[in-house]
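K.L.:
predicted coordinates and the sequence they were generated for:
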Amino acid sequence: MTGMVLRRLNVSTPFMATFERLTKRVTRVALHCFGSGEPSVRVQSILLLRAMAVTLPPPALERIAKGVYRTFASNAKFVNADSVEHIAFMSTCVVEIFGLDHAQSYPLAFTYIRQLASLLRGALTAKSKEAFRNVYCWQYVNCLECWERVLSAHAKEESSALRPLVYPLAQVALGAARLLPSARYAPLRLRLVTLLNRLGASTGRFIPIAPLLMELLTFSELTKPPLSVKSHPPDFTLVLRLAKQDLRIPGVQDVIVESTMEALAEHLHQNAYSPAFPELAHIPTRELKKFTKTITVTRFRKAARAVIEAAERTSDWVIRKRDAVDFAPKDLAKVENFLREEKAENKAPISRLTKTLHEKAAQRVAAQQATEVTMTRNKKGSTGASDSEDDENVDDDDDDD
């Protein structure tokens, strides 16, 4: 019944223009249904809200954009296997609403990204458990990912009004990833690195994520003997923090190293067609070589050497191409077109490795999800819930690495 009413209201949207109080009441009801209704009701509610934002005069769009984002944020506080799809749908709706009018969306997006920056600054200043919890929680991470999706969708062009927000969002995400340099927060850091990789790929901006990944490989837990346990590693998409004993599980160590190599390869792939690639890849390659000398696990050395080899081959390839050109670095238009055809065909060696690593990661995630479904069916009383904010408290020993 609610879905039918919302659908009929959608048709009547143009007639609301002269009834301000009615418009506000309908907006409140639609936002409530958007946040708490059944899937079909949520779809009808966002369709109604979008129609109102497009059809009605100001400040309808501003009011609806604020409401949709705030409703998303209030529903993004906790993540488990059941809520992931709902949060992803709401995030998609935020992307849609904020893409209707970039000029009107800019001040709102700026305000909300600044709120995230203020929470991060507070954590860096106060250095208290409560301040850290304000950043290292699902709501903060989901909001960062939401804004990454907004900018990835609507800030691709230099002329976009939202384009100036790419840099501050990247700075906030980089700062959040560095806030607590602990191996226990490897899932959160990898999640933020993936976010930054997507943002860099969609906007064409260079984002220095390599130091974040190299630091993951220096944590002492990777060099400690693994524990012989039968438990499966936690799903990194459903947790932000690992328990201390989880860091000694071979499966967890595998996920950390493999995900790090995949993210680094993706980062190098994004910049593989730049004349500056040899210089960009030098430090990560050097650090990976150090890693292969200190790590005792054969499969980790093999994974690192694969990235090293692909990066070095790509560097040699770019140097040969670079030596053959007749323009200087100041010729920006020609630099922009450097290796454009090769990029379209993914000819760089690091690009081929990145594709292979993405395929392996997809297979790993699919296998883990299949295992979790089987375990959930066989386990009585399983709720499938992941860490709540109370479970993710920042302990005093988080910086013991």
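P.N.:
Right, received. Where do you want to start?
K.L.:
drop to CA atoms for contacts and neighbour counts, all remaining ones
P.N.:
OK.
K.L.:
give me the distance between the two termini of stretch 264-276.
P.N.:
Between the start and the finish of stretch 264-276 there is a gap of 17 Å, counting by C-alpha to C-alpha, to the nearest Å.
K.L.:
in that stretch, what counts as buried?
P.N.:
Under the neighbour-count criterion of 16 or more other C-alpha atoms under 10 Å, stretch 264-276 has 264-275 buried.
K.L.:
one more: stretch 211-230?
P.N.:
Under the neighbour-count criterion of 16+ other C-alpha under 10 Å, stretch 211-230 has 212-214, 216-219, 221-222, 226 buried.
K.L.:
what's the answer for stretch 27-40, then?
P.N.:
For stretch 27-40, the neighbour count (16+ other C-alpha under 10 Å) marks 27, 30-35, 37 as buried.
K.L.:
ok, back up a step: could you export the buried residues of stretch 264-276 as a markdown table, including distance to residue 148?
P.N.:
Formatted as a markdown table, the buried residues of stretch 264-276 follow (distance: C-alpha to C-alpha, whole Å):
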| residue | distance to residue 148 |
| --- | --- |
| 264 | 19 |
| 265 | 20 |
| 266 | 17 |
| 267 | 16 |
| 268 | 20 |
| 269 | 20 |
| 270 | 17 |
| 271 | 19 |
| 272 | 23 |
| 273 | 24 |
| 274 | 24 |
| 275 | 27 |
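K.L.:
quick check, nearest of the residues you listed to residue 323?
P.N.:
Taking C-alpha to C-alpha as the measure, residue 323 lies nearest residue 275 of the buried residues of stretch 264-276, at 9.8 Å.
K.L.:
presented hereafter is structure B, for comparison with structure A:
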Amino acid sequence: VCSSDLKRLESLMQKDPGFETFLQDQIKAHKLLQDDDMSDEKEESDNGIESADGTFPSAAAGRVLNISKINNWCQIVKEQHKLSVLPSLLNAYRSACHYGAESTYVNASASSPVIQNKETFCSILMFMLSEGDNLFRGFSGISSKSKVEAVLKLKGSSKWESVKPMIKSYLTSTLFLLNQSSETDILAFALTRLRASLIFFAPFPSLHRKLMEVAVHLWATGGGALSSCSFLVLHDMASLFNQDCYDKCLKKTYRAILSRSKVVDATCLEHIEFLKNSFVELCSIHLQRSIQLATISIQKLARIFQLGLQTKRKEALKKICSWEYAVCIDLWVSLVSVNKDSDLHGLLFAIIQVIIGVASLFSGQRYFPLKLKCIQWLNDLSSSSGIFIPISSLALDILDSSPSKELAKPSKCVVNLSTTLKLPKHWLKSRDFQEECVFAAVELLSGHFLQWSYHISFPELATVPVIRLKQFHDKSTVESLRRTVKRLLDQVEKNIDLVQRKREDVSFSPKDQASADAFLQIEKSGNAPFIQYYKSVMQNAANRK
């Protein structure tokens, strides 16, 4: 208080003696309030409210914990259901989750117990991860079948307030473990147990966000069981929580896939395939909301393609012939193909235009792998939607562009067109490249013909491809390739004869769409000749790989 204020107070006290009494009463009341605040803080601390570092007041603070002490606590909590012992266990669990972290040794909290050895560490970790969810459900009165709403209804109740800091401590410590540990088995087990406790994240939005981030990271960068466990957590989060959570989960996983696809080699393609399939499954939870993301993404793909088509600049073309671009197309092709019973025609036609554009943009032999992927995508879309897509001309272009004379130069390494997008120049003169081009074109044509092999218009559909196949067969001097193409030719011509004979016996007109669609549906069985031929072609392809 400044000197001028003091003078004013003194003058007021002299003029009005009652003011002095009022002032003294206010000072006493203020002191009483301060005393009450201090007593409240002490009581709150004694009631087990966790401190800033996530620990609880405990008799074991700063002590060395051994295996016998931990086993005793575990037995008391599990069998006698004593809530008073749980804070000590949670402090021990927090220390276990921080075990080995630099901060544990540099800035160790005096309230944190010390883990004696690895045996004690494993005992604490296994008990809390295995029993934590059951304990918290028991103490809070929530059944195993309860949903998020049940936890949110508890907010504000005395029962919830007693267990809330403990649940938060458990979740926080486990999230730290997920960020700290490098052992995949521990990470997978911790994720599995957190998945069981997902509903407890509802009252803690910040922890909810952290879990999503770490789950997305482990899903994208991990592998095997770790990625699977991470995805199950993400899937349940997207299903259990609100639409805002679903949208965030979808966007984060989408960005993670694209980020993972920037650098791709043959060893990680299987993992990217897993990421793609799991992302499509995630999209299928709320398909209408996923369509918004898919539409924006496909529009961006179209803009990148238009820029490359107009400028033909190296940078623009490089963006198109990249794994990031290819994986993005593959995502939406899979989404449309898997959800074939849904109305996704807007996405279907948009992605078809992009794929045909990409397939036509690159004409050189070095880009055959990308072109083959485009044809396969179109085959998948045509098969799932039942819409005819002119694929045969694209596949025949590859066949015509491949060398027709036998190349004597052997390849220094195995040519696998499925693991690359652009071939090195020295591969173009190898015998393996020549064979792979022909085999791949035949496989794609077989898949295309298979879909329409029993359609009433098959003879017209196959007329031009048959002519071009005969031309390749006549000019090729490689006997093994001639045999492969001749076998396809024979099967197509036999199928043309079959359809033509059956067409002569029909009594309906071309305008009768229902009858035309039902044409030869009985003959289209697993033992049909063309189906058997296609199976043998794909079996040979699998054997080559």
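P.N.:
Received it, and whenever you're ready, just let me know what you need. Since the structure is predicted, the reported quantities are computational estimates derived from the model, not experimental observations.
K.L.:
report the TM-score for the pair.
P.N.:
Once superposed, the chains reach a TM-score of 0.84 (TM-score structural alignment, normalised by the length of structure 1), with 360 aligned residues with a C-alpha RMSD of 1.9 Å.
K.L.:
picking up where we left off before, which members of the buried residues of stretch 27-40 of structure 1 are the farthest-apart pair?
P.N.:
The span of the buried residues of stretch 27-40 of structure 1, defined through C-alpha to C-alpha, is set by 27 and 37 at 14.5 Å.
K.L.:
coming back round to it: which two among the buried residues of stretch 264-276 of structure 1 are spaced furthest apart?
P.N.:
For those, the farthest-apart pair by C-alpha to C-alpha is 264 and 275; their separation is 18.5 Å.
K.L.:
so what corresponds to residue 306 of structure 2 in structure 1?
P.N.:
In structure 1, the residue paired with residue 306 of structure 2 according to TM-score structural alignment is residue 121.
K.L.:
count of residues packed around that match?
P.N.:
Using other C-alpha atoms under 10 Å, residue 121 of structure 1 has 18 other residues around it.
K.L.:
against residue 115 of structure 1, how distant is it?
P.N.:
10 Å.
K.L.:
now the biggest helix by length in structure 2: how far from the chain's centre is it?
P.N.:
Ranked by number of residues, the top helix in structure 2 under DSSP state H is helix 17-46. Distance, stretch centre to chain centre, for helix 17-46 of structure 2: 58 Å (C-alpha atoms, centre = their mean, to the nearest Å).
K.L.:
where does that helix end up in structure 1?
P.N.:
Under TM-score structural alignment, there's no match for helix 17-46 of structure 2.
K.L.:
which helices and strands sit right next to that helix?
P.N.:
Packing partners of helix 17-46 of structure 2 (3 or more C-alpha pairs under 8 Å, 6 or more residues apart in numbering; DSSP states H and E): helix 3-15.
K.L.:
I'd like the buried residues of stretch 264-276 of structure 1 laid out as JSON lines, including distance to residue 346 of structure 1 and secondary structure.
P.N.:
Listed next are the buried residues of stretch 264-276 of structure 1 as JSON lines, based on distance: C-alpha to C-alpha, whole Å; DSSP: H, G, I helix; E, B strand; the rest coil:
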{"residue": "264", "distance to residue 346 of structure 1": "17", "secondary structure": "helix"}
{"residue": "265", "distance to residue 346 of structure 1": "13", "secondary structure": "helix"}
{"residue": "266", "distance to residue 346 of structure 1": "12", "secondary structure": "helix"}
{"residue": "267", "distance to residue 346 of structure 1": "14", "secondary structure": "helix"}
{"residue": "268", "distance to residue 346 of structure 1": "12", "secondary structure": "helix"}
{"residue": "269", "distance to residue 346 of structure 1": "9", "secondary structure": "helix"}
{"residue": "270", "distance to residue 346 of structure 1": "10", "secondary structure": "helix"}
{"residue": "271", "distance to residue 346 of structure 1": "12", "secondary structure": "coil"}
{"residue": "272", "distance to residue 346 of structure 1": "9", "secondary structure": "coil"}
{"residue": "273", "distance to residue 346 of structure 1": "9", "secondary structure": "coil"}
{"residue": "274", "distance to residue 346 of structure 1": "13", "secondary structure": "coil"}
{"residue": "275", "distance to residue 346 of structure 1": "16", "secondary structure": "coil"}
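K.L.:
list the buried residues in the helix or strand hosting residue 120 of structure 2.
P.N.:
Assigned by DSSP states H and E, residue 120 of structure 2 belongs to helix 118-140. Using 16+ other C-alpha under 10 Å as the test for burial, helix 118-140 of structure 2 gives 120-121, 123-130, 132-137, 140.
K.L.:
contacts for whichever helix or strand comes after it, please.
P.N.:
Counting by DSSP H and E, the next helix or strand C-terminal to helix 118-140 of structure 2 is helix 148-154. Applying C-alpha atoms under 8 Å, 6 or more residues apart in numbering, the set of residues contacting helix 148-154 of structure 2 from outside is 142, 160, 199-200, 202-203, 240-241.
K.L.:
what stretch of structure 1 does helix 148-154 of structure 2 fall on?
P.N.:
With TM-score structural alignment applied, helix 148-154 of structure 2 matches no range in structure 1.
K.L.:
wait, what's in contact with the residue nearest the centre of structure 1?
P.N.:
Note on structure 1: the residue nearest the mean C-alpha position is residue 195, at 2.6 Å, using C-alpha atoms, centre = their mean. With contact taken as C-alpha under 8 Å, 6+ apart, residue 195 of structure 1 is in contact with 145, 148.
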